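1. Sequence first, then the predicted structure, then my questions.
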Amino acid sequence: MFDRSVKIAPSILSADFANFGQEIRAVEAQGADWIHVDVMDGHFVPNLTFGPPLCKAIRPHISTVMDVHLMIAPVDPYIDAFADAGADVLTAHLEAGPHIHRTLQAIRAAGCKAGLALNPGTGIEDIDYLLDMVDLICVMTVNPGFGGQKFIHSQVEKVRNLRAMIGDRPVHIEIDGGITPETAPLMAAAGADVLVAGSAVFKGGSVEDPAPYGENIRAIRASVDTP
């Protein structure tokens, strides 16, 4: 059932890499709605992270939604591998290749929800004919490639315009980058309903002491809850 309630999606890029399974279970127990997996290829973005084997390994530990963000180019040759690894949502970048329509078709054909990501410098005018092919649009509020960057405020207006463009379609708007209790309400007010947060969720906690994860998630959620 589609709903626009705000969902918090911790990014495991900020988790303890040696304890992914325990970290995921801990953060879900502390209130995470989705688990966000940042896949980077060292080519489309200047960092190298995870592939399908890692996604397959952590899938049994995820009881919510496995939200896989492909910051890779090309995308199409890897769609089936990530789908087979258990991704619920597969998001590809508009900028990653010349045939995004085909990519979105392939993601849905593989049995996943189709996401479309937009870099900070990319406008929304090119996605009008794609809105009926996507289940999620991810607006990057930092330049993709690294965690811990500062929030780019110009994207608030982009999200507001995007929300108007989407209308009553069942399409999530996800925000990735620089989400904190200070920036989350700006994006929720503009129309976003999935908030990816890395360091803002995982800071101060650990597998041995996961309580700060819950405190951080509740702080973000409280910042967007309207009285």
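-> Thanks, I have it. Residues are numbered from 1 along each chain as shown.

2. Please make it C-alpha for all contacts and neighbour counts, starting now.
-> Fine.

3. Quick check: residue 65 vs residue 148, distance?
-> 23 Å (CA to CA, to the nearest Å).

4. ok, structure two:
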Amino acid sequence: MGIQITPSLLNADFANLEAEAARIPGADWLHMDVMDNHFVPNLTLGAPVIEALSKVASQPIDAHLMIADPDRWAPSFVEAGAGSVTFHVEAAAAPVRLAREIRAKGARASMALKPATPIEPYEDLLPELDMVLVMTVEPGFGGQKFLDLCLPKIRRARELIDNTGGGLWLQVDGGVSLETIERCAEAGADTFVAGSAVFGADDPEAMVRSLRETAASVSSS
């Protein structure tokens, strides 16, 4: 598995998500940020929007659940058409059971960590997962500045993933741009969420290509 770019539609035009997805045909996934105004201080979209977009978009959907009680709600996002569902371990009551349920329903299971949450206590959980998401900003709002203090955690996550011998993806989300993606790739990330960098560009598809090329140049060196 090579570099993957997953643009966040949090920074897209919510009035026409189908057209926004069509502007980035080269994206590997569409990253959908689900916020409930409880786990994070923002309210965005839910399963019905993901279900509608999954029927018209050519890219698979990567649902990032920044919500309370993901144990209850995460399975419904698989049923809505998400190909990957990420829950925050800080909010999950039974993360192993939840990851297994997501996988059993046919989606990739991913665990997200807020910037202050260490990866080490969850090493034994890694075999139950398909991806780990390291947040490089505090979750809740797009357009935030990248937190360099998260780079050591990305490196530790990469080491733990490699030690498991599995094929987990290591995703980063928050402040990813041409200026920061190189540092993330050097630290071991291979899957990148970029919102404002993509949809704030004059040519979003060209930005997707540039982000991929920049990260790939590091990974291949």
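-> Sure thing, it's come through. Only a predicted model underlies this, so the values are computations on that prediction, with no experimental measurement involved.

5. if we can go back for a sec, ok, residue 65 and residue 148 of the first structure, which is more surrounded?
-> Between residue 65 of the first structure and residue 148, counted using other CA atoms under 10 Å, the more crowded position is residue 65 (17 against 14).

6. mind checking what that one lines up with in the second structure?
-> Per TM-score structural alignment, the equivalent position to residue 65 of the first structure in the second structure is residue 60.

7. How about its match: what's its closest non-neighbour residue?
-> residue 29 (5.1 Å; CA to CA, 6 or more residues apart in numbering).

8. For the one you found, give me its contacts.
-> 4-7, 59-62 (CA atoms under 8 Å, 6 or more residues apart in numbering).

9. Tally up the residues packed near residue 72 of the second structure, please.
-> Other residues lying near residue 72 of the second structure total 11 when counted by other CA under 10 Å.

10. residue in the first structure matching the residue nearest to residue 60 of the second structure?
-> Structural correspondence for residue 29 of the second structure with respect to the first structure (TM-score structural alignment): residue 34.

11. And residue 84 of the second structure, by the same measure?
-> Residue 84 of the second structure maps onto residue 89 in the first structure, with residues paired by TM-score structural alignment.

12. Relative to residue 110 of the first structure, how far out is that match?
-> For residue 89 of the first structure, the distance to residue 110 of the first structure (CA to CA) stands at 11 Å.

13. Those two: who's more crowded?
-> Neighbour comparison, residue 89 of the first structure and residue 110: the larger count goes to residue 89, with 23 against 17 (by other CA under 10 Å).

14. How many residues are close by residue 214 of the first structure?
-> By other CA under 10 Å, 20 other residues sit near residue 214 of the first structure.

15. What helix or strand is the residue mapped onto it from the second structure located in?
-> Using TM-score structural alignment, the partner of residue 214 of the first structure in the second structure is residue 205. Residue 205 of the second structure is part of helix 204-219 when elements are defined by DSSP states H and E.

16. looking at the alignment, what does residue 190 of the first structure pair up with in the second structure?
-> In the second structure, residue 190 of the first structure lines up with residue 187, judged by TM-score structural alignment.

17. Nearest residue to its match in space, ignoring adjacent ones along the chain?
-> Excluding the flanking residues, the one nearest residue 187 of the second structure by CA to CA, 6+ apart is residue 155, at 4.9 Å.

18. Against residue 214 of the second structure, how distant is that neighbour?
-> Distance of residue 155 of the second structure to residue 214 of the second structure, computed by CA to CA: 18 Å.

19. What lines up with residue 9 of the first structure in the second structure?
-> In the second structure, residue 9 of the first structure lines up with residue 6, judged by TM-score structural alignment.

20. Just say helix, strand or coil for that match.
-> Under the three-state scheme (DSSP: H, G, I helix; E, B strand; the rest coil), residue 6 of the second structure adopts strand.

21. Next: residue 170 of the second structure.
-> strand.

22. what's near enough to touch it?
-> Residue 170 of the second structure makes contacts with 131-134, 157-158, 188-191, as judged by CA under 8 Å, 6+ apart.

23. one step back: residues in contact with the match of residue 214 of the first structure?
-> Going by CA under 8 Å, 6+ apart, the list of residues near residue 205 of the second structure reads 23-27, 198.

24. Quick check: the alignment partner in the second structure of residue 77 of the first structure vs residue 95 of the second structure, distance?
-> Mapped onto the second structure by TM-score structural alignment, residue 77 of the first structure lines up with residue 72. Per CA to CA, residue 72 of the second structure is found 11 Å from residue 95 of the second structure.

25. any idea where the helices of the first structure begin and end?
-> Here the first structure has its helices, by DSSP state H, at 20-29, 52-58, 79-84, 100-109, 155-166, 184-190, 199-202, 211-224.

26. Now the first one: buried residues?
-> By neighbour count on 16 or more other CA atoms under 10 Å, the buried set for helix 20-29 of the first structure is 20-28.

27. quick check: angle from that helix to helix 211-224?
-> For helix 20-29 of the first structure against helix 211-224, the angle by axes from the mean of the first three to the mean of the last three CA atoms, to 10 degrees is 40 degrees.

28. name the helices or strands packed onto helix 20-29 of the first structure?
-> Applying 3 or more CA pairs under 8 Å, 6 or more residues apart in numbering; DSSP states H and E, one finds that helix 20-29 of the first structure contacts no other helix or strand.

29. 10 Å instead?
-> If contacts are counted by 3 or more CA pairs under 10 Å, 6 or more residues apart in numbering; DSSP states H and E, helix 20-29 of the first structure sits against strand 7-10, strand 34-40, helix 52-58, helix 199-202, helix 211-224.

30. how far does it sit from the chain's center?
-> Relative to its parent chain, helix 20-29 of the first structure has a centroid offset of 17 Å by CA atoms, centre = their mean, to the nearest Å.

31. same check, this time on the third one
-> When C-alpha coordinates are averaged (CA atoms, centre = their mean), helix 79-84 of the first structure and its chain have centres 17 Å apart.

32. Cool, thanks, signing off.
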